[in-house]
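[1] Sequence and predicted structure are below.
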Amino acid sequence: MTSAFWAQSPAARDELFATLRAVEEPIFCPREGTQGFYALTRHAQVVEAARVSKVFSSEPTAVRLDDLPSSAKKYGGSMESMDDPRHARLRRIVSRSFAPRMLARFDEALRTRVTGLVNELTDRRECDFVEAVATPLTLQTVFSMMGIPESAGQSLRDAADVVLAISDSGSLDFGNPEERESFIKEKFAHLHGFMKELGEVRRERPGEDLVSALVHANVDGEFLTDLELGRFFTLLIAAGVETTRHALSHAIHLLTENPAQREPLLDNLGEHLSTAVEEIVRCATPVTWHRRNLTSDYTLAGHPYRQGDRVILYYCSANRDEQVFNDPHAFNITRSPHPHVGFGGPGPHFCLGAHLARRQMTVLLEELCTRLPGFHATAQPTWVKASLVNGVERLPCSIA
């Protein structure tokens, strides 16, 4: 699927995926000059491939159609592109820091941050929601949790944007391939170098932050190395920050476009807010796909796949599968049960930050619905032209 396809609106892409889901035979997508892949578009396919991780491998990469450029291989081996036992070891070490009881320590700071952002909305009355709310909320939340000073934010964000962009073949278009690789390496090195220095400080002087917890985490005598810490930070800032800010922007767009769903939410937050968050994640599907690489022959949904094949798990299509979701293109805040794969499929790679993402969405929507019930989008979103992330670049909004 070409960059031109991903430049279309989400609605236009949904139409094609609906057609692909109706095809019985495996869908092979050839690619000029490199290896093609099979598109897994149905919910059952995506869920099974996610669960059978010994066959559907995340290595050498889960986030690129091609393998990483040589300049980025040292830095790019994050958890999402690892298999067990390496993946299980790292997840054991970091998962304690993302448990709900650990994240509860930051809840008061999150509420204070949300209150401040909504106060600013009241003063401004009109804004670009992405710039005014979604981006500062998610960045400040992660930076605060990790003990990162806000002064470092912009350079880290710029580097993270590059990490995301290399997942799309048409991004970072340099005339000289060597110049492109050098630029990518520079941005990866900046993220890793920053975290290495902060990790050294926290080993000597631990605080009440996530980096301190990570560098002192001891699971069966194992600690994170500097390289592993840098890789995890790259994943967190690029995936965690970006995907949650896009989910928040999708939330405002969806509630504006669907007043029949907005009204019951405003009338009864206690009953509908948690299911509304799940429905927003399903409809948004901020991470649209992940790649898997077959380690052995396997029959999936009655069709044989061969060792060495590449498959793409299209979460965006699985979340609109007519066999699983009634009226899948409708936004329905009361939808239940809700087996969406908006945080990835079940299995070892289910999103580690799902609880944090849900918490940020819940607190912000609760504050907006309570204090600014008339807050709405005043124009259609400007979509990010990328395949890996279903992103919102700009969303004009008003409080009345």
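    That came in fine, so what should we check first?
[2] all contacts plus neighbour counts: C-alpha atoms, from now on.
    Will do.
[3] What are the buried residues along the helix or strand where residue 360 lies?
    Under the criterion of DSSP states H and E, residue 360 resides in helix 354-371. Neighbour counts over helix 354-371 (16 or more other C-alpha atoms under 10 Å) mark 356-369 as buried.
[4] got another, please set it beside the one above:
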Amino acid sequence: MTVADMTENLLDPGLFPAEQGPPHHLFDKWRATDPVHWNPPNPHYVNAMPGSSGVKGFWVLTRYKDVYDVSMNQELFSSHENGIVVWDFEGEGLERQRANFMSMKPADHTAVKKVIMPPFMPKALNEIAPQIERLAAEIIDSVASRGHCEFVFDVASRLPIATFCELMGIPEHYRNQVADYGNALADVESRSTHSLDPTIGLFGIAQELAAEKRRNPDGRLLSAMVNDTTLNLDPMAINQFFLVFAMAGHETTRSTAVHFINLMNRFPDQYALLRSDFDAHIDNAIDEVLRYTSTTTNFTRTALADTEIGGHPVRKGDKIYMSYAAANRDPAMFQDPHRFDITRENAKRHLAFGAGPHICVGARLAKMQLRALLAQIVSRIPDIHPVGEPEWLRSVWFNAIIRMPVEFTPELA
């Protein structure tokens, strides 16, 4: 491997912290000259995903159209064959990945989606909106008089965790542990700091809760999954469902809230515009932050036959890395894509939540939570600003800030 290869390899968990986000200089170069780019294995990358057999090479898609087209074509580009992450699995590890809701066969995925979608539909969300707004107010109540806090865990993480646990039917005494394991699960590269593999920890909680839901169904999301007689999901599928929601249920929302505050500090003209008419700009501003930051930077698919992507040949069995971060900065879709503009007319066309059959089921809920939390922040502690440099997650998967102390004028009682 050449020096250039080593410094331009997406299997470098130090890349995002060094760039303070995805390496857009690489994506821009590849999109212009090599839009279906081969990323080779990185001999210096220490595989940290439990159960994985390592990480092979993969094709990186940097054009919006290619990412979108592959996302829409499950018949040719499978999320089931080898899972949805860059890590490769074999045997029991692969079967565990395939039990994941996001990696099920298309028919199974559709069946599960029908069961879990009701709480995420507009009518159901409207019913819980007052509760979300109340929780958002309570979170800001807890810090507003102090004049400072650590924004990631004192503020940003609390609303999505509480909402996720309510939807799932997770009792109060489990919630801190579920949140800790969910955060550790996302922190693939340094989870060795935890004494227990977070996957095992979450599986244990999932089985305890599943047994309780069978004895006492409560109509919540986990109960629906456990007791639905049409699905008859086995324990591993329940475990994986719980695991996915423990991470995805708050990771994107938490990180987007943190990115939002960081970006408004970096672009004060945009923040002034938002504050001039919050209701008029907030929804589009959230979409623009999602586009600009792409918290979940990628998922993968596997080609089920020899084919081509954007005119580039791809062989059966090849792994395809769909770079949402690159797609969301493609100038063919977004004019002047590296400009942060909360009035961008097509900001909502971002792929931060994916596309096609596997688009994030909680996208509407995430936006609702962000709107509620940001409304409290902008109206009550509007001069909030980071103190020092935020700390980025060391990862090949998530673009996330994991520590961001902030200061603001204390709210008077």
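    All right, it came through fine. Everything numeric in this text was worked out from a predicted model, so none of it was measured.
[5] coming back round to it: moving C-terminal of the helix holding residue 360 of structure 1, what's the next helix or strand?
    Next along from helix 354-371 of structure 1, by DSSP H and E: strand 376-377.
[6] what span of structure 2 lines up against that next one?
    Mapped onto structure 2 using TM-score structural alignment, strand 376-377 of structure 1 spans residues 385-386.
[7] circling back: which residues are in contact with the helix holding residue 360 of structure 1?
    98, 100, 103, 110-111, 114-115, 118, 138, 240, 244, 247-248, 266, 269, 273-274, 277, 343, 375 (C-alpha atoms under 8 Å, 6 or more residues apart in numbering).
[8] Buried by neighbour count: which residues of the top helix by length along structure 2 qualify?
    Longest helix of structure 2, by residue count under DSSP state H: helix 122-144. Within helix 122-144 of structure 2, the residues that count as buried by 16+ other C-alpha under 10 Å are 125, 132, 133, 135, 136, 137, 139, 140, 143, 144.
[9] Repeat that for stretch 56-69 of structure 1.
    With the criterion 16+ other C-alpha under 10 Å, stretch 56-69 of structure 1 contains buried residues 56, 57, 58, 59, 60, 61, 62, 63, 64, 65, 66, 68.
[10] Mind jotting down where the helices sit in the stretch 151-300 of structure 2?
    151, 158-168, 172-186, 198-215, 221-227, 235-248, 251-266, 268-276, 278-293 (DSSP state H, counting those that start in this stretch).
[11] Serialize those to CSV and add fields for distance to residue 396 of structure 2 and mean neighbour count.
    Listed next are the helices of the stretch 151-300 of structure 2 as CSV, based on distance: least, C-alpha to C-alpha, whole Å; neighbours: other C-alpha atoms under 10 Å:
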stretch, distance to residue 396 of structure 2, mean neighbour count
helix 151, 23, 23
helix 158-168, 23, 21
helix 172-186, 10, 18
helix 198-215, 18, 17
helix 221-227, 30, 21
helix 235-248, 16, 21
helix 251-266, 15, 22
helix 268-276, 29, 15
helix 278-293, 15, 21
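[12] how about the ones you listed in TSV, adding distance to residue 17 of structure 2?
    Below are these laid out as TSV (distance: least, C-alpha to C-alpha, whole Å):
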stretch	distance to residue 17 of structure 2
helix 151	18
helix 158-168	24
helix 172-186	15
helix 198-215	23
helix 221-227	35
helix 235-248	21
helix 251-266	14
helix 268-276	23
helix 278-293	13
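[13] can you tell which of those helices is closest to residue 19 of structure 2?
    helix 278-293 (12.1 Å; C-alpha to C-alpha).
[14] who are the neighbours of that closest one, in terms of helices and strands?
    helix 251-266, helix 268-276, helix 324-327, helix 363-380 (3 or more C-alpha pairs under 8 Å, 6 or more residues apart in numbering; DSSP states H and E).
[15] any chance of the ones you listed in CSV, with distance to residue 346 of structure 2 too?
    Shown next, in CSV, are these (distance: least, C-alpha to C-alpha, whole Å):
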stretch, distance to residue 346 of structure 2
helix 251-266, 18
helix 268-276, 17
helix 324-327, 14
helix 363-380, 17
